[in-house]
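Enquirer: sharing a model prediction with you, sequence too.
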Amino acid sequence: MFHFTPVKRFAAALAATTVLAAPAIAEELKFANFTPPFHTINASVIEKMNADLSAATGGELTVRGYHGGELGAGPVEQYVRVVQGVADLGWGLPGYTSSQFGKTMIAELPNAIPLDKPGYEALWEAFDEIKGEFPGTKPIALWTSEPNIFIMKDHDIRKPEDLAGLKIRVAGSTAAQVAEAMGATPVQMPINQVYNALQTGLIDGVITGASTLSDFKLDEVANSYSLGANLGRLVFYTVMTGTKYDSMSDEMKSAIDGVSGMELSKSAEMAWNATADAAIEAARVAGDNTVIDLSADEIAGFETAVADVVNGYVAEVGGEAALAAMRGE
């Protein structure tokens, strides 16, 4: 039989008390970011989600960003990495795997969403129509970029005919059809390859949001920008591994639900717009760029050029209800 001295009894009691009083083990969610930490996604989504979750759980649940592709560099593979649990959270573009996101991609079509309607509102209003396109994950945020513009090197675009024969980078197959309808030759590639492609002449320009001028430093290699046509927007998602979410306690799930959805999506989209506005202002004052504000007649020319593509795509994916929901109809 063992006999405890008073000192040993005190030590044992202290140890037991310490175990009973120990706080719940904090958990850190891994957020995969294929872009550098200065990219707009970091402050508007990753850091915001970390701050909000930490506040909601007393620091028991936090988010850590793994930047610059630390958990896998390929932008195209981000969704798969989340499904497989390589990361707990990740962000990306449906356009990179557009066949998976047939109805979601309607939001990227020219004239699908009015220029004055927030894209995140349109996407969440259509969520019942598109939620089946996010298998194996829990959508945390859905938003769009600022409206697309023409970002060109050594070519000024005022009408569709100006694009004839030019090589234009697109993010996915839907954008490729739009580029072809305007007479351009689409070249599909991830956004992080566009800088070198513009610099070397592999492409002549890109149809995308102005935030890329600073986020991907395209202002260093482009010199002509055409604004005003409703050329669609890019769609973005942040998703969480479905099995990870399902395995969490009800309290943790509630905290995640509380910081997800419309508010986080709005934070992202407003940040994208702010980055874009600042980039366009910088381009206007730089002195070595051509910034074209298209007239109403010029805008109508682009709308006419792409109308058949837009209507055909919506019919092809059975997306009439999704489009109506996005428009609030």
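Expert: Arrived safely, thanks for sending.

Enquirer: from here on, just use CA atoms for contacts and neighbour counts.
Expert: Will do.

Enquirer: give me the distance between the two termini of stretch 129-148.
Expert: Taking CA to CA, to the nearest Å, stretch 129-148 runs 24 Å from one end to the other.

Enquirer: what is the neighbour count of T241?
Expert: When neighbours are counted by other CA atoms under 10 Å, T241 registers 24.

Enquirer: thought it was touching F134?
Expert: No - applying CA atoms under 8 Å as the test, T241 and F134 come out as separate, 10.5 Å apart.

Enquirer: who are the contact partners of the residue nearest to Q84 when sequence neighbours are not counted?
Expert: Of all residues not flanking Q84 in the chain, T241 sits nearest, at 7.5 Å (CA to CA, 6 or more residues apart in numbering). Neighbouring residues of T241 by CA atoms under 8 Å, 6 or more residues apart in numbering: V82, V83, Q84, G85, A87, D88, L89, G136, T137, K138.

Enquirer: second structure for comparison follows:
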Amino acid sequence: MTFAKRLMSMAVAAGVTAGAGLTGAAEARELRYAIGFPANTASTIAADVYTKKVAELSKGTLSVKVFPLSLLNLAETPGGVRDGLVDIGYVLTAYTPAEFPNINLAGDLTMLLNLMDTGGRDGLIFSSAMLEYIYLNCPECQNDLAGQNQVFTGTAASTRYMLLCNKAVTTADDLKGKRMRVSSQNWRRWSESMGATAVSMPGNETFEALTQGAVDCVIISAPELSGLALIDAVTDITTGVPGGVFGASTVANINADTWRSLTDDERAALLRAGTTMSAHGGWQYVNFEGRDLKRAADKGIRVHEADPALVNATNDFVTTDMKTIAEFYSSKFGVAEPQKAIDTFKPLLEKWAGLVKGVSGPDELAELYWTEVVSKVDPKTYGM
């Protein structure tokens, strides 16, 4: 189905929903939620939990219908939420860098995790810090969202990025001349600093690129062994580099017009449910990482640790790259005080590294999000 036809079908669906509301006032108001991932992925599994939480917390006045990889793909979702084609969307802000510069600046700081003791919970730490940063510490982020007619209610992040390759790549010398598929500028800069060539391409093209030798490695997280079927294209995995996570994910952005049409209690329900979406999404990524690395080893894929010299060189890169990030967002997107943003964000990473260390499950993490962050947000005024 073409994008134009999908828009028409959504408009019809919206009209049917509105009409149903006129004839059955007791029925829950259905909110349409677009997620550009297929079913049974970490994000869609979390969305199923989210829908149940919305119904519970709203006392049945709201329901959420999830559309996995159907109404809108990831590239279409930011505009779709902005224009009201859906009520809620899983928005990867990195896909529209000019529209969300302040969120993306924070999202580009993920390799700072390399310099910390994360206990393997890199994604949970980063998404938690992003949640607090956007809600409570970044009015500029809120201005970006308002400019796109969206209200923020949740984050998520991948697990740590590593090298998924069709040959062994474990040292700095191994990297020289290799073609590396990257999904963000920080990993592009890392690759080029190591003498490799960075290649940009959509995730759904990486399987073919690896099997045909168009790239030597994909810089990505382990759950994509199953999510993108890379387990059938990879022969070698190197952990420890380059590190960082994909963290520029606002996983439950709500159309601002929809948001303002809700009652205070319904907005409060969506804020609380957003903690569930954030916690379960991140937790599922952790579960999938362990599962997929085990599957890879069982399949005979070689799993290597990066050479210590390469790890040290990577950490040196991270330190110097902070200045590059600040200069880039100032010159390219006009961010007024990028260094102030970096200095604000770094302590949140340290804070959440300590907080998530002892968390035993996603519901406990969601409760932590509520007490530490979201309970401080007033549904009567937020996003209004």
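Expert: Here it is on my side, so go on. Values in this document were obtained by computation on a predicted structure and should not be read as measured data.

Enquirer: now the equivalent of the residue nearest to Q84 of the first structure over in the second structure: how far from S184 of the second structure?
Expert: Aligned counterpart of T241 of the first structure in the second structure: N255 (TM-score structural alignment). Distance, N255 of the second structure to S184 of the second structure, by CA to CA: 26 Å.

Enquirer: and the helix or strand harbouring D257 of the second structure, how far from the chain's centre?
Expert: D257 of the second structure belongs to helix 256-260 when assigned by DSSP states H and E. Counting by CA atoms, centre = their mean, to the nearest Å, helix 256-260 of the second structure is centred 23 Å from the centre of its parent chain.

Enquirer: average gap between it and the first structure?
Expert: Aligned to the first structure and superposed, helix 256-260 of the second structure gives a mean residue distance of 1.2 Å (mean CA distance after the TM-score superposition for the first structure).

Enquirer: need the next SSE after that helix, C-terminal direction.
Expert: Per DSSP H and E, helix 256-260 of the second structure leads on to helix 264-298 as the next helix or strand towards the C-terminus.

Enquirer: give the buried residues for the helix or strand immediately after that next one in the chain.
Expert: Beyond helix 264-298 of the second structure on the C-terminal side, the first helix or strand identified by DSSP H and E is strand 302-305. Neighbour-count burial for strand 302-305 of the second structure, counted by 16 or more other CA atoms under 10 Å, picks out R302, V303.

Enquirer: how about stretch 210-229 of the second structure?
Expert: 210-211, 215-227.

Enquirer: now do stretch 175-182 of the second structure
Expert: Buried residues in stretch 175-182 of the second structure (16+ other CA under 10 Å): L175, K176, K178, R179, M180, R181, V182.

Enquirer: from the buried residues of stretch 210-229 of the second structure, pick the one nearest N104 of the second structure.
Expert: The closest of those to N104 of the second structure turns out to be I220 (CA to CA; 18.0 Å).

Enquirer: just give me the match in the first structure for the closest one.
Expert: Here I220 of the second structure is matched to T208 in the first structure, going by TM-score structural alignment.

Enquirer: tell me how far its match lies from R169 of the first structure.
Expert: From T208 of the first structure to R169 of the first structure the distance is 9 Å (CA to CA).

Enquirer: and the residue nearest the centre of the first structure?
Expert: F236 (2.6 Å; CA atoms, centre = their mean).

Enquirer: which ones are touching the closest residue to that residue other than its chain neighbours?
Expert: Nearest residue to F236 of the first structure, sequence neighbours excluded (CA to CA, 6+ apart): L93, at 4.7 Å. Applying CA under 8 Å, 6+ apart, we find L93 of the first structure in contact with V76, L234, V235, F236, Y237.

Enquirer: would you reformat the residues you listed as a markdown table and include distance to A278 of the first structure and secondary structure?
Expert: Shown next, in a markdown table, are these (distance: CA to CA, whole Å; DSSP: H, G, I helix; E, B strand; the rest coil):
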| residue | distance to A278 of the first structure | secondary structure |
| --- | --- | --- |
| V76 | 28 | helix |
| L234 | 18 | coil |
| V235 | 20 | strand |
| F236 | 20 | strand |
| Y237 | 23 | strand |
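
Enquirer: okay if I get those as TSV plus distance to A305 of the first structure?
Expert: Formatted as TSV, these follow (distance: CA to CA, whole Å):
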residue	distance to A305 of the first structure
V76	29
L234	20
V235	22
F236	26
Y237	29
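
Enquirer: so which of those wins on neighbours?
Expert: Within these, most neighbours by other CA under 10 Å means L234, with 24 neighbours.

Enquirer: I'd assumed G209 was in contact with that one.
Expert: Yes - look at L234 of the first structure against G209 with CA under 8 Å: they come within range, at 7.5 Å.

Enquirer: how about K5 of the second structure, what's its match in the first structure?
Expert: Counting by TM-score structural alignment, K5 of the second structure has no partner.

Enquirer: state the distance from F328 of the second structure to F345 of the second structure.
Expert: Taking CA to CA as the criterion, F328 of the second structure is separated from F345 of the second structure by 17 Å.

Enquirer: so which of those two has more stuff around it?
Expert: Higher neighbour count among F328 of the second structure and F345: F345, with 21 against 15, using other CA under 10 Å.

Enquirer: can you list contacts of the host helix or strand of K8 of the first structure?
Expert: Assigned by DSSP H and E, K8 of the first structure belongs to helix 6-21. Applying CA under 8 Å, 6+ apart, helix 6-21 of the first structure turns out to have no external contacts.

Enquirer: how about that helix: buried residues?
Expert: So, applying 16+ other CA under 10 Å, helix 6-21 of the first structure has no buried residues.

Enquirer: chain neighbours aside, what residue packs nearest to the corresponding residue of the second structure for A126 of the first structure?
Expert: Alignment note: A126 of the first structure maps to Y133 in the second structure; criterion TM-score structural alignment. Nearest residue to Y133 of the second structure in three dimensions, chain neighbours excluded: F345, at 6.8 Å (CA to CA, 6+ apart).

Enquirer: and V245 of the second structure, that's in a helix?
Expert: No - V245 of the second structure is assigned coil when assessed by DSSP: H, G, I helix; E, B strand; the rest coil, not a helix.

Enquirer: in contact with it, which residues?
Expert: When contacts are counted by CA under 8 Å, 6+ apart, V245 of the second structure touches T110, M111, D122, G123, F126, A157, S158, T159, R160, Y161, S221.

Enquirer: perfect, I'm done here.
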